[in-house]
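Enquirer: sharing a model prediction with you, sequence too.
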Amino acid sequence: MRLTKSTDIALRIAMRLAVLGEGDNPTTREVAESVGVPYTHAAKVVSRLQHLGVVEARRGRGGGLMLTFA
């Protein structure tokens, strides 16, 4: 099975967030670096994941990315 580049990045980001403990909320830039993709691609994918309700992104101090468990 072949995945699109965006789907591959989305899966890697979701897996990375799933491994982190509670209270660890990395920024999009930190996740992009750890997954090894350009920040611009990661930002676009995170935006789409947020729109779909998979990821919650908070801005400012104490913000970051976290998976939503609905």
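Expert: Great, that's in hand. Numbers count the residues shown, from 1 in each chain.

Enquirer: please count neighbours and contacts with C-alpha atoms only from this point.
Expert: Noted.

Enquirer: show residues contacting stretch 2-12.
Expert: 35, 37, 41-42, 45-46, 49 (Cα atoms under 8 Å, 6 or more residues apart in numbering).

Enquirer: I'd like the distance from that stretch to the chain centre, please.
Expert: With Cα atoms, centre = their mean, to the nearest Å as the basis, stretch 2-12 stands 12 Å off its chain's centre.

Enquirer: in it, what's buried?
Expert: Within stretch 2-12, the residues that count as buried by 16 or more other Cα atoms under 10 Å are 9-10, 12.

Enquirer: between those, which sits nearest A70?
Expert: Nearest to A70 out of these is A10 (Cα to Cα; 17.8 Å).

Enquirer: of the contacts of stretch 2-12, buried ones?
Expert: The buried subset of these (16+ other Cα under 10 Å) comprises 42, 45-46, 49.

Enquirer: counting contacts, what elements does whatever helix or strand V46 lives in pack onto?
Expert: According to DSSP states H and E, V46 maps onto helix 39-52. Packing partners of helix 39-52 (3 or more Cα pairs under 8 Å, 6 or more residues apart in numbering; DSSP states H and E): helix 5-19, helix 28-35, strand 55-58.

Enquirer: presented hereafter is structure B, for comparison with structure A:
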Amino acid sequence: MRLTMYTDFSLRILLYLGTKERSERSTIQEISDAYNISKNHLVKVAHELGKAGYIETVRGRGGGIRLAHAPEAINIGEVIRRMEDDFHLVECFNPAGNQCPITPVCGLKGVLGRALNAYLQVLDEYTLEDLLVNKNGLKMILQQQNA
């Protein structure tokens, strides 16, 4: 299973914001510089994270983004389900586009379906807080990137 870059960037934004105090705002530019990734990509991702209720966005002078909830209230499995556009591991997972002739007798879909469910179940066991176990080290590295 491979997550999209969109989901990867979503998790990176949340991790970055998780290193800050809840009242502290960060800019997309700061985050872009810290990870050395496109600001334009991050703007789209941050917009979606805001629509999903994971972050708060404030426009204008003194604006920025921050977590909308405490890190322990942000479930990683939920974030990934929300940010991924689909979980079509193979063609037969997409009923609208499935052209595979062996679908009616193939056991692969069931096995991959179980594996996907197990994958998501493990992710459901973690919150953003769990990923911030070395918060100080993470904060230090991200700040060095901005220097």
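Expert: Arrived safely, thanks for sending. Note that this is a predicted model, so its numbers are computed, not measured.

Enquirer: any idea what the TM-score comes out to?
Expert: Overlay of the two chains. TM-score (TM-score structural alignment, normalised by the length of the first structure): 0.87; 70 aligned residues with a Cα RMSD of 1.5 Å.

Enquirer: same list, the buried ones among the contacts of stretch 2-12 of the first structure, but as TSV with distance to T4 of the first structure please.
Expert: As requested, those are arranged in TSV below (distance: Cα to Cα, whole Å):
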residue	distance to T4 of the first structure
A42	14
V45	12
V46	15
L49	15
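
Enquirer: quick check: the farthest pair among those?
Expert: A42 and L49 (10.3 Å).

Enquirer: and the longest helix for the second structure?
Expert: helix 108-124 (DSSP state H).

Enquirer: report the buried residues of that one.
Expert: Buried-residue list, helix 108-124 of the second structure, by 16+ other Cα under 10 Å: 109, 112-113, 120, 123-124.

Enquirer: what is the neighbour count of the residue opposite G53 of the second structure in the first structure once aligned?
Expert: Matched to the first structure by TM-score structural alignment, G53 of the second structure sits across from G53. By the criterion of other Cα atoms under 10 Å, G53 of the first structure has 13 neighbours.

Enquirer: which residues touch the most centrally placed residue in the first structure?
Expert: Nearest to the geometric centre of the first structure sits I13, at 4.2 Å (Cα atoms, centre = their mean). I13 of the first structure is in contact with 31-32, 35, counting by Cα under 8 Å, 6+ apart.

Enquirer: among those, which recur in the second structure?
Expert: Checked against the second structure using both residues aligned by TM-score structural alignment, their matches' Cα atoms under 8 Å, those keep these contacts: V31.

Enquirer: closest to F69 of the first structure among the contacts of I13 of the first structure?
Expert: Once Cα to Cα is applied, the member of the contacts of I13 of the first structure that ends up nearest F69 of the first structure is V31, at 19.1 Å.

Enquirer: what separation is there between the nearest residue to the closest one once chain neighbours are set aside and H41 of the first structure?
Expert: Nearest in space to V31 of the first structure, with sequence neighbours left out and distances taken as Cα to Cα, 6 or more residues apart in numbering, is I13 at 6.8 Å. Distance of I13 of the first structure to H41 of the first structure, given as Cα to Cα, to the nearest Å: 11 Å.
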